[in-house]
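Asks: build the 3D model from these lines:
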Amino acid sequence: MPNIKSAVKRVKTIEKRRALNASQKSALRTAVKTADTALAGTEVETAQAAFQAASKKLDKAVTKGLIHKNAAARKKSRLAKKLNALKAEA
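Replies: Model prediction:
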């Protein structure tokens, strides 16, 4: 534990940010996984809604600096590709 007052404050704020980031990243992964399973099914409307939710979470994660913008674009692109394939077969 640091002795300097400002360093003690930094440790506290860093811990808060780390916990918040971990929570948001976990929610992001859950949303992407939910969308992936919905896209593996046959319900187009459910898959569409799950894709939109995951897409929104990915965009928010980029603006908050949780993930790189290219990583989010790659994940959204892969999900969109699966959604288009599902729409085409339906």
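Asks: alpha carbons only for contacts and neighbour counts from here, please
Replies: Noted.
Asks: how much space between D36 and R10?
Replies: 38 Å (C-alpha to C-alpha, to the nearest Å).
Asks: please identify which of these two sits among more neighbours.
Replies: Using other C-alpha atoms under 10 Å as the criterion, D36 and R10 rank with D36 on top: 19 against 12.
Asks: to compare with the earlier structure, here is another sequence to fold:
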Amino acid sequence: MANIKSAKKRIKVIEVKTARNRMAKSAVKTAIRRFNEALTAGNMEEAKAKFSFAEKKIMQAASKGIFHKNMASRKVAQLAKQLNAAK
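Replies: Now for the predicted structure:
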């Protein structure tokens, strides 16, 4: 356990940031899962809507520094490829 006041503060700050990152990552995973569910169900209109929502969440996480921008772009490209292949 930290004894120095600044080290104690850093521990608190890290806990807050970790929780925020975990929430954002969970939101991205949920959006991708819902897109995949709509895609497997064959509902293309819903899949398009879920794709745009998932893309938004991924790019928001990338802009906050939770994901690297190239990783986010790659993930969006993979989802778009799945959507286009399903058509």
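Asks: where does the TM-score land?
Replies: For this chain pair, the superposition-based TM-score is 0.91 by TM-score structural alignment, normalised by the length of the second structure; 87 aligned residues with a C-alpha RMSD of 1.1 Å.
Asks: if I pick the most centrally placed residue in the second structure, what's in contact with it?
Replies: By C-alpha atoms, centre = their mean, the mean C-alpha position of the second structure lies nearest to V28, the distance being 2.7 Å. V28 of the second structure makes contacts with 54, 57-58, 61, as judged by C-alpha atoms under 8 Å, 6 or more residues apart in numbering.
Asks: for N70 of the second structure, see how far away A77 of the second structure is.
Replies: 10 Å.
Asks: neighbour count: the two, which is higher?
Replies: The residue with more neighbours, out of A77 of the second structure and N70, is A77; 13 against 10, by other C-alpha under 10 Å.
Asks: what's the distance between the more buried one and N84 of the second structure?
Replies: 10 Å.
Asks: start to end distance for stretch 62-77 of the first structure?
Replies: Note: stretch 62-77 of the first structure ends 15 Å apart using C-alpha to C-alpha.
Asks: report the buried residues of that stretch.
Replies: Neighbour-count burial for stretch 62-77 of the first structure, counted by 16 or more other C-alpha atoms under 10 Å, picks out 62, 72, 76.
Asks: ok, for the first one, nearest residue in space, not its chain neighbours?
Replies: Read that as V62 of the first structure. With sequence-adjacent residues excluded and distances taken as C-alpha to C-alpha, 6 or more residues apart in numbering, V62 of the first structure is closest to K69, at 5.5 Å.
Asks: show me what stretch 2-9 of the first structure is in contact with.
Replies: By C-alpha under 8 Å, 6+ apart, stretch 2-9 of the first structure touches M1.
Asks: which residues in the second structure does that stretch match up with?
Replies: Here stretch 2-9 of the first structure aligns to the second structure at residues 2-9, judged by TM-score structural alignment.
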